[in-house]
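Novice: this is a predicted model, with the sequence first.
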Amino acid sequence: MTVRPIIALDAMGGDGGPAITIAAAEIAHKRYPKLSFRFYGREDAIRAELARAPRVAKNAVIVHSDEEVLGTDKPSQVLRRARRSSMGMAVEAVKAGEAHAAVSAGNTGALMAIAKLGLRTMEGIDRPALAALLPTLRSESVMLDLGANTECDEKNLVQFAVMGAAFARTVLGLKKPKVALLNIGEEDLKGTHELKAAAAMLRGADLPMEFVGFTEGDKISKGDIDVIVTDGFSGNIALKTAEGTAKLVVTLLANAFRSSALTKLGYIMSRPALRALRGHLDPNNHNGAVFLGLNGIVVKSHGSATARGVANAIGVAHDLVTADITRRIASDLANFDAHRAPAAAE
């Protein structure tokens, strides 16, 4: 898909507001010179930051909004003023065709509610899913759902698998990603009815993926599986546990190296390796969760992300736009349904 991507940015989202958002746009524009932006938020604050980023300013449109979504806002409250908020206007730009994708570091629940209401789910998808990249021993893996749907049936899980595989092919550059369902064991007899039914539907599916069955939580970090599929309840717990474990490891190492003069010397000698470890575990390097299954692309950045982290989220949006992810998902679903129909009839 040859396109000059236009990214709608909620400039008021996240902890850093316009300063981080526009610094991120500057980084992203250096990586992808064909990008242009639409910034939504307080015009005076946005213009002040753009004055320090002339290259971005030449490729930017500012749309003023007095309303911003706070981290404490409930989705029901946000929906009543969605069209006036910077977050809601960014998503509306995608719906109206003024932008190819929207990026926000704001309230996750509010963004999900606004995106679902504004863009609706694409044909063939019952529920959208939140997908993100997780660091592993090998590189990165895709995991979904991470909190959008606390309860899922087998059909939802199959759709998540299809969408996750399309996402992995786009962002990770994999031709045939390995896909597995998260379970309490790898044996076929273990797990809920929904997991067993989803596995049966995915085995032998004519899709650009390799379904490898079930995987357990302790296998996620190994990186042997490219796409881990689960419901939003389990996925969110697994994500938060992984993030907490990463912080634990970094903190324990830091404390250990400060414990004596000898360990301080060891720290100096180990600094390059520790820097690489910290970089691999840094959430900014894996930033950019995506609401898959909508009629439009919406990317969620960490609220505390640095400019580099938000730039990575913009990069994810760029990749999904240029790869035409929505068309890919629709095509994969159509192929899956076409080949499954004769088998179901037998």
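Specialist: Cool, the structure landed.
Novice: hey, let's count contacts and neighbours off CA atoms from now on
Specialist: Noted.
Novice: could you count how many residues lie near residue 85?
Specialist: A count of neighbours around residue 85, defined by other C-alpha atoms under 10 Å, yields 22.
Novice: which ones are touching it?
Specialist: Taking C-alpha atoms under 8 Å, 6 or more residues apart in numbering as the contact definition, residue 85 lies against 41, 65, 66, 67, 68, 69.
Novice: now the buried members of those.
Specialist: 41, 65, 67, 68, 69 (16 or more other C-alpha atoms under 10 Å).
Novice: need the strands for the stretch 201-346 of the chain, in chain order.
Specialist: Taking DSSP state E, counting those that start in this stretch as the criterion, the stretch 201-346 of the chain carries its strands at 210-215, 227-229, 289-292, 297-300.
Novice: can the contacts of residue 85 go into TSV with extra columns for distance to residue 217 and secondary structure?
Specialist: Formatted as TSV, these follow (distance: C-alpha to C-alpha, whole Å; DSSP: H, G, I helix; E, B strand; the rest coil):
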residue	distance to residue 217	secondary structure
41	40	strand
65	43	coil
66	44	coil
67	41	strand
68	37	coil
69	34	coil
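Novice: this is the other structure I want to compare:
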Amino acid sequence: MTRISIDAMGGDHGPGVVLPGLKKVVERRPDIRFVVFGRREVIDPLLETMPGLKAVSEVVHCEVAVGSDEKPSQALRHGRWKSSMWKAIEAVKDGEAEVCVSAGNTGALMAMSKFCLRTMAEIDRPAIAAIWPNLRSESIVLDVGATIGADARQLIDFAILGAAMARSIFDIQRPTVGLLNIGVEEIKGQEEVKEAGRLLREADMKSMQYRGFVEGDDIGKGTVDVVVTEGFSGNIALKSAEGTARQIAEYLRAAMSRTLLARIGYVLAKGAFDRLREKMDVRKTNGGVFLGLNGLVVKSHGGTDAEGFAAAVELAYDMARRDLLGRIRRDLELFHGGQPEIAAAAPMDEATGTARHAG
């Protein structure tokens, strides 16, 4: 059985979306069990209407819930040790669950995960990895907002983390990896990016195929399986893509309702438009994965619906079943065991235990 801890109070809708999402997962994954953290007075009545989910769930009452607008330092002050978010993460640390899933405040979730689980020995900073739809299939982009800035060593670590995740969920033996840059020429870009590229090329790791620099449009093309960048650029790219998806959806909606002929055309092509809408709905993406910690944490989109939260939980299930943590540890040991020290890490923020958060 795979046990997953759930922060039921996270997200815009809390248990009203979380529990129906878990119900969908149980129907598709019978070998799963949940430890659900949150307010019993809200959770228990909903569970009574879902006997199948209730049979595989343990509910742990937590009076405190982290707000969506709280700063990481505020969430740590009042939510450490007792909030549903902290308790769900702590269940992974204590071995009660293999992975934690929350739709709550991203900054607070990262700060608590960093404090509770700590980073792996070889990792200076954790990263948030996103699964990104593209013209070819899907790719992994990281970091999309855990920290601002990264040196060469940290970018290499992100490449190792992303490649391990790609092998785990895409079942690719040697995924292709590219460094996001302002051009594909080796003379372009910041010194940290150029140094990381040189070291990755020289290392020629068996866990990945380094393809060099990629540009922003390569993300949507699916040029490589893993796109590596630092959190500031990655977060801007992610938010830009989400905004563009909403913009295109609005354009299509307006165009399809403009004339009678357009409305008839929409009816005839409704199946195709539904598939396009599903592909572009950011609420139904699988969620962000916190990598580089001594435990797995998945961040579901805060405004997701039940199907979207179910997708995040199933991603967590797949990573736990395929031993993502073990893959990461082995890859880090192989690389760092034979490499000289690269660049020193940036100082961490003592207030939150993480480097500055990108959003």
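Specialist: In hand now; what should we look at? Small disclaimer: the values here were computed from a predicted structure and weren't measured.
Novice: returning to what we had before: turn the buried ones among the contacts of residue 85 of structure 1 into a markdown table, columns for distance to residue 203 of structure 1.
Specialist: Shown next, in a markdown table, are those (distance: C-alpha to C-alpha, whole Å):
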| residue | distance to residue 203 of structure 1 |
| --- | --- |
| 41 | 47 |
| 65 | 49 |
| 67 | 48 |
| 68 | 46 |
| 69 | 43 |
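Novice: so which of those comes closest to residue 308 of structure 1?
Specialist: Checking these against residue 308 of structure 1 with C-alpha to C-alpha, the nearest one is residue 41 at 20.5 Å.
Novice: show me what the closest one aligns to in structure 2.
Specialist: Using TM-score structural alignment as the criterion, residue 41 of structure 1 maps onto residue 38 of structure 2.
Novice: which residue in structure 1 lines up with residue 158 of structure 2?
Specialist: Aligned partner of residue 158 of structure 2 by TM-score structural alignment: residue 160.
Novice: between the helix or strand hosting that match and strand 210-215, how big is the angle?
Specialist: Assigned by DSSP states H and E, residue 160 of structure 1 falls within helix 154-171. Here helix 154-171 of structure 1 runs at an angle of 120 degrees relative to strand 210-215 (axes from the mean of the first three to the mean of the last three C-alpha atoms, to 10 degrees).
Novice: average offset between helix 154-171 of structure 1 and structure 2?
Specialist: For helix 154-171 of structure 1, the mean distance from the matching residues in structure 2 following superposition reads 0.5 Å, by mean C-alpha distance after the TM-score superposition for structure 1.
Novice: pull the distance from that helix to the chain's centre.
Specialist: Averaging C-alpha positions (C-alpha atoms, centre = their mean, to the nearest Å) puts helix 154-171 of structure 1 13 Å from its chain's average.
Novice: output the residue interval of structure 2 matched by the helix or strand just after that helix.
Specialist: Sequence order places strand 178-182 as the next helix or strand after helix 154-171 of structure 1, per DSSP H and E. Mapping strand 178-182 of structure 1 onto structure 2 (TM-score structural alignment) gives residues 176-180.
Novice: map residue 25 of structure 2 onto structure 1.
Specialist: Using TM-score structural alignment, the equivalent of residue 25 of structure 2 in structure 1 is residue 28.
Novice: distance across stretch 131-140 of structure 1, terminal residue to terminal residue?
Specialist: For stretch 131-140 of structure 1, the first-to-last residue distance is 13 Å (C-alpha to C-alpha, to the nearest Å).
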